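Undergrad: task: produce atomic coordinates for the following.
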Amino acid sequence: MSVKTSKKEVEMDKLQNSVQRIILMCSLAAALRYWLMLSKYQSVIANHVEVSTPMNSWKRVSEGLYLLSRNIDPYSGDLLHETPLSLFFYKVLLNVFQQQIHWMFITFDLATGILLFATARKYMSQLYKEENANKSTFSKDALQYLLKPTDLIKSPFHVLLAFLFNPFTLFNCVGYSTTVFHNLFLSLLLFSMVLGIPIIGSVSLALSASMSFYPSILIIPISLYHINIFKSVTKAIIDIIIFIVSVSLITIFCSHYAKDFGYLKNVYGCILTVPDLQPNIGLFWYFFTEMFDHFRDLFIYSFQINATLLYLVPLSIKFRKQPFLLTLALLFIITVFKSYPCVGDVGFVLSLLPCFVHLLNYCQQGFLVGVIFLIASSLAPILWYLWIYCNSANANFYFGVTLAFAIAQIFLLTDVLFAQVKREFILEHGKERKVNGEEGILCLE
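TA: Just a heads-up that it's a prediction; the model follows:
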C-alpha cells in the first residue's frame, strides 16, 4: 500500500512540476509579448513584409470590419482577403475581449503553444510504445538509438519553448498577424489527430482550409494516422466525410453572411492568381513581377501544383507509416511554396522539430541551416530598408535573401526526411554498413 502511495505521490509531484513549468513559460512569454505590443516597436514589426502580408494583415481586417459595420461590402475592392466566417469570428472575439486586441492575440498564441505541448507529449508516448513493442525486430546493436523515457519529458517542453520564444512566432503575435488564429486551428488539428478524434480534427482542418486552401492536403496524413496508428479505417472515412460536410457548411455560411459569392475572388482568387505582388518571404512575387503576361498562367499552374499536389503522392507513399512526419513535411512544403507566406508559418513548423529528437543523430545539415536562417533573417529587413527607403539596392537583393531563406527550409526538410530513412535502415540492419568488406554509403536513389 505504501509503495502504491509513493508511486502516486511521485506521479503527482511530476505533474505538479510540469504544470508549474508550463505556467512559468507561458507567463514569461505573455509578459514579453505584452511589453513589445505596448512599445514603439509594435508598429515597426506589424508593418514589415516578413510579418504582414495581404492575407494576414490585421489593419485590413479592421478596415473590413469597419466597412461591414457601415453596411458597405468589404469585398467590393481589393482591400480584404479574409473569409466572411473569419470576419464574423474576429467580430465576436473583439466583443469578448472588449477591444483588447493585444490580449486577444496573446491568449490565442499561448493556447497554440499549450496544444502543441500536449500534441508532442501524446505523439512521443505513442512512438515510444510502438518502438518498445517492435524492439524484438530491431538489430541488437541499434537498440541504443531507440527513444528513452527522458525524451518523453524533455521533447514536449522543447516544443513549447520553441514556439513561445521563437522570434518568428513572437513577431507574428506582436505584429497582430491573423496567422495566429490559423496556427491555433492547425495545432488543434494536430492535437486531435494524435488523440484519434476525427470530428475535431476534420472541423479544424476545414477551418484552416477555409482561410487558405493549402492545408486541405493534410486530410491525407490525418487519414493515414488513423489507419496506421489507430488501425481504424472507419475513422479515416469519417475524417473525409466530416471534412467535406464542414467545408460545405462553411461555404454556405460565408455566402449567406456576405450575401453572395463575391468573396471567393478576393479570398481564394487572390491566393490562386497572386494579383498582389507586394514582396514577402515567399517566391511568387519576384517571378511574377518579371513574368511576361502570356507566360503567367503556365507558371501560376506550375507554382500552385508545386505547393500542393506535386510532392503529396510520393511523400505519402514513402512515409505512410510515419504520418506525423508526413504532416511536418507537407507543412514545410506549404510554408515554402505558398503564395503569401510569413514568418509565423515558418515559426509554427520549426516548433514541431523537437518531436523528432530521435532523428538528430542522423541529421547532417543543422549547422548550415542554422547559419542560413540567422543570416537571412538578419539581412532581410536591412536589404528591404536599403531598397525601399534608401534606393541603394533593388529587388534582386531582397529576393536573394528570401531565396536563401527558402533554401534553408528545403535543406532542413530533406535532412529530416533522410534522417528518418537512415534511422530505419540502422534499426533494421544495425550500425555496420560494410558491403563486401568495405564501408558502404547510404544514399537516396
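Undergrad: can we go C-alpha only for contacts and neighbour counts from here?
TA: Noted.
Undergrad: buried ones in the lengthiest helix in the chain?
TA: Longest helix in the chain, counting residues (DSSP state H): helix 2-38. Using 16 or more other Cα atoms under 10 Å as the test for burial, helix 2-38 gives 22, 25-26, 29-30, 32-34, 36-37.
Undergrad: from the contact counts, what lies against it?
TA: Counting contacts by 3 or more Cα pairs under 8 Å, 6 or more residues apart in numbering; DSSP states H and E, helix 2-38 packs against helix 101-133, helix 149-164, helix 167-174.
Undergrad: between helix 101-133 and it, find me the angle.
TA: 140 degrees (axes from the mean of the first three to the mean of the last three Cα atoms, to 10 degrees).
Undergrad: dump the residue contacts of the residue nearest to residue 320 when sequence neighbours are not counted.
TA: Among residues not flanking residue 320 along the chain, residue 224 sits closest, at 6.4 Å (Cα to Cα, 6 or more residues apart in numbering). Neighbouring residues of residue 224 by Cα atoms under 8 Å, 6 or more residues apart in numbering: 236, 320-321, 323.
Undergrad: just the buried ones out of those residues, please.
TA: So, by 16+ other Cα under 10 Å, the buried ones in the contacts of residue 224 are 236, 320-321, 323.
Undergrad: so which of these sit within helices?
TA: 236, 323.
Undergrad: make TSV out of the buried ones among the contacts of residue 224 and add distance to residue 297.
TA: Shown next, in TSV, are the buried ones among the contacts of residue 224 (distance: Cα to Cα, whole Å):
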residue	distance to residue 297
236	35
320	33
321	37
323	33
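Undergrad: quick check: the farthest pair among the buried ones among the contacts of residue 224?
TA: Pairwise distances across the buried ones among the contacts of residue 224 (Cα to Cα) peak at 14.5 Å, for the pair 236 and 321.
Undergrad: look up how far residue 86 lies from residue 64.
TA: Per Cα to Cα, to the nearest Å, residue 64 is found 11 Å from residue 86.
Undergrad: cool, residue 175 as well?
TA: For residue 175 relative to residue 86 (Cα to Cα), the value is 18 Å.
Undergrad: this one as well, want them side by side:
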Amino acid sequence: MNAQHSLVFVAVDFIAAMLIRSTGRTLQMARNRSLKSLDLRKSVNNSVNVSAGDTASLIYLWNPWTIITCVGSCTSPIENLMVVIMLHGACSRLAPLAAFGYVMATHLSLYPAILILPVALLLGYGPDTPPTKVFLQKGLSANKIDMSDNGKGTSQKGFGQFSWKPILHFILWVFIWSCYVLLLNSIILNKVGGLQEMFEKTYGFILTVKDLSPNIGVLWYFFAEVFDFFRSFFLIVFNMNIIFMVLPLAIRLKHRPCFLAFVYTAIVAMLKSYPSAGDSALYLGLLGLFANELAEMQFTFFLFFGYIGVSLLSPVMHNLWIWRVSLSLSLSFYTHMLCTVTNMAVFTGYW
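TA: Prediction:
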C-alpha cells in the first residue's frame, strides 16, 4: 500500500515538473519577443540563453525537499501541483485551467489566495514581460539614436496592453469551480458538521495556530512562549504580515507577474503557520524559471552554498532541539539564517 502511495506522489511530481517545463518555455518565448521588440537581438545572440523550463523542471524533481516529501507520502505535492496548474493556465491565458488550479490550491491551503494578483496580471498582460535591467543597459548605447527619433513608441512596443476580458472570464470560472467544490463538500460532510465544521477545522486551524507541535516554522515556538493575554494581538500581526507585503511587491513587480508569483510562494513558505519541506520544493522549482536572470545575480556562490549549509544543519538542529532539549536558541538561529539566505537569494542583485 505504501508503494502504491509513493507511485501516486511520484506521478504528481512528474506532472508538476512537466507543467513547470512548459511554463518556462512560454516565459522564454515571451522574453525573446520582448527583446526583439526593443531591438536587442544582438544582446540575445551574444548571451547564453539557458533553457529555463528544463532547468526548473530538473530542480523541482531532484532537489532533496521534493524527494523527502515524496518518500514521506506527504500531501504537499498535490498542493504544489495545483499552484503549478494555476500558473501554467495563467501564463497560457487559459482562464478555466487557471481558475481550477486557484480554487483547488486555495481549498487545500489558504495561503495561495494571495496569488490572485500575479494571476490577474498574467491574464491581463500575458507573459510578454520586458527584459531585465542588464539587457536594457547593454542595449542603451546602441539604441540611443533610435529612442530619440521614435520617442516612447519603441520602448513601449514590447509591453502588451491590459485586457479585462480574460480576467472576467477567470472570475466567472472561479465562481463556477468554487460552487462545485463547496457543493461536493457539503454533500460529503453533511453528516459530520457540514461546511461550517470544515472551515473551522481547516482555515480556522491555520489562522489560529492551535497546534504547537514542533515544525520547521517559527510560529509554534513563538506562540508557545507568548502570554495568553497577547495571543490574539500577535495572531493578527503574524497573519497580516504576509498581506502587508502583497501590494508593495505587486507595484514593484507588476511587469514581471510570474516572478511576483515566485516571490509570494517564497514568502508563504517562510511565514505560513505550518510550513513543510514541500513548500521549499515548490519555490525552488519556480526559481529555476529565471535561470537567465539569475546568471547575472551577485554573490551567487555564497548564497548557493549558504542555502546548502543551512539545509544540512536542519537535522542537527532538530536533534538538538527536539531530542536533546539543549541549545534553546539553536532553532531560532537556524530559522533566522534560513530566512536570511532565502531573502538574499531572492532580492540581492536581481534588478
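Undergrad: TM-score for this pair?
TA: In this superposition the chains share a TM-score of 0.83, using TM-score structural alignment, normalised by the length of the second structure; 313 aligned residues with a Cα RMSD of 2.2 Å.
Undergrad: one step back: among residue 175 and residue 86 of the first structure, which residue is more densely surrounded?
TA: residue 175 (28 against 18; other Cα atoms under 10 Å).
Undergrad: counterpart of that one in the second structure?
TA: Alignment note (TM-score structural alignment): residue 175 of the first structure maps to residue 72 of the second structure.
Undergrad: quick revisit: what does the residue nearest to residue 320 of the first structure align to in the second structure?
TA: Match for residue 224 of the first structure (TM-score structural alignment): residue 121.
Undergrad: next: residue 15 of the first structure.
TA: Checking with TM-score structural alignment, residue 15 of the first structure has no match.
Undergrad: elements contacting the helix or strand harbouring residue 249 of the first structure?
TA: Using DSSP states H and E, residue 249 of the first structure maps to helix 233-258. The contact analysis (3+ Cα pairs under 8 Å, 6+ apart) places helix 233-258 of the first structure against helix 84-96, helix 198-211, helix 219-228.
Undergrad: what are the buried residues along it?
TA: 235-236, 239-240, 242-243, 246-247, 250-251, 254-255, 258.
Undergrad: post-alignment, it versus the second structure, mean distance?
TA: Compared with the second structure after the fit, helix 233-258 of the first structure shows a mean deviation of 2.1 Å (mean Cα distance after the TM-score superposition for the first structure).
Undergrad: thinking again about what came up before, can you put the helices and strands packed on helix 233-258 of the first structure in a markdown table and add distance to residue 438 of the first structure?
TA: Below are these laid out as a markdown table (distance: least, Cα to Cα, whole Å):
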| stretch | distance to residue 438 of the first structure |
| --- | --- |
| helix 84-96 | 61 |
| helix 198-211 | 49 |
| helix 219-228 | 37 |
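Undergrad: please work out which of those helices is packed deepest.
TA: helix 198-211 (a mean of 24; mean count of other Cα atoms under 10 Å).
Undergrad: what's in contact with it?
TA: For helix 198-211 of the first structure, with Cα under 8 Å, 6+ apart as the criterion, the contacting residues are 82-83, 86, 182, 185-186, 188-193, 215-216, 218-219, 235-236, 238-240, 242-244, 246-247, 250.
Undergrad: which of the contacts of residue 224 of the first structure still touch in the second structure?
TA: Using both residues aligned by TM-score structural alignment, their matches' Cα atoms under 8 Å, the second structure keeps these contacts from those: 320, 323.
Undergrad: of the contacts of residue 224 of the first structure, closest to residue 332 of the first structure?
TA: Using Cα to Cα, the contacts of residue 224 of the first structure come closest to residue 332 of the first structure at residue 323, 14.1 Å.
Undergrad: mind checking how far the equivalent of the closest one over in the second structure is from residue 226 of the second structure?
TA: Using TM-score structural alignment, the partner of residue 323 of the first structure in the second structure is residue 257. According to Cα to Cα, residue 257 of the second structure stands 37 Å off from residue 226 of the second structure.
Undergrad: check residue 317 of the second structure too.
TA: Residue 317 of the second structure sits 22 Å away from residue 226 of the second structure, taking Cα to Cα as the criterion.
Undergrad: so between the two, which is more surrounded?
TA: More neighbours surround residue 317 than the other of residue 317 of the second structure and residue 226, with 23 against 11 (other Cα under 10 Å).
Undergrad: quick one, what contacts that one?
TA: Contacts of residue 317 of the second structure by Cα under 8 Å, 6+ apart are 330-331, 334.
Undergrad: same list, those, but as TSV with secondary structure and neighbour count please.
TA: Shown next, in TSV, are the contacts of residue 317 of the second structure (DSSP: H, G, I helix; E, B strand; the rest coil; neighbours: other Cα atoms under 10 Å):
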residue	secondary structure	neighbour count
330	helix	16
331	helix	22
334	helix	19
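Undergrad: cool, now which of the residues you listed survive the switch to the first structure?
TA: Kept across both, from these, using both residues aligned by TM-score structural alignment, their matches' Cα under 8 Å: 330-331.
Undergrad: so which of the contacts of residue 317 of the second structure comes closest to residue 220 of the second structure?
TA: Among the contacts of residue 317 of the second structure, and counting by Cα to Cα, the member closest to residue 220 of the second structure is residue 331, at 11.4 Å.
Undergrad: residue 321 is in contact with the closest one, correct?
TA: Yes. Using Cα atoms under 8 Å, residue 331 of the second structure is in contact with residue 321, at 6.7 Å.
Undergrad: can you give me the distance of residue 146 of the first structure to residue 140 of the first structure?
TA: With Cα to Cα as the criterion, residue 146 of the first structure and residue 140 of the first structure are 11 Å apart.
Undergrad: swap in residue 278 of the first structure?
TA: 56 Å.
Undergrad: for residue 375 of the first structure, same thing?
TA: On the measure of Cα to Cα, residue 375 of the first structure and residue 140 of the first structure end up 43 Å apart.
Undergrad: please apply the same query to residue 65 of the first structure.
TA: Counting by Cα to Cα - residue 65 of the first structure and residue 140 of the first structure are separated by 63 Å.
Undergrad: more neighbours, these two?
TA: Neighbour count, other Cα under 10 Å: between residue 65 of the first structure and residue 140, residue 65 has more, with 20 against 14.
Undergrad: to which secondary structure element is that one assigned?
TA: helix 58-69.
Undergrad: which bit of the second structure covers that helix?
TA: By TM-score structural alignment, helix 58-69 of the first structure lines up with nothing in the second structure.
Undergrad: show me what residue 262 of the first structure lines up with in the second structure.
TA: So, by TM-score structural alignment, residue 262 of the first structure is matched to residue 197.
Undergrad: which stretch of helix or strand covers that match?
TA: helix 194-201.
Undergrad: list the buried residues of the helix or strand following that helix.
TA: The helix or strand immediately downstream of helix 194-201 of the second structure is helix 203-208, counting by DSSP H and E. By neighbour count with 16+ other Cα under 10 Å, helix 203-208 of the second structure contains the buried residues 203, 206-207.
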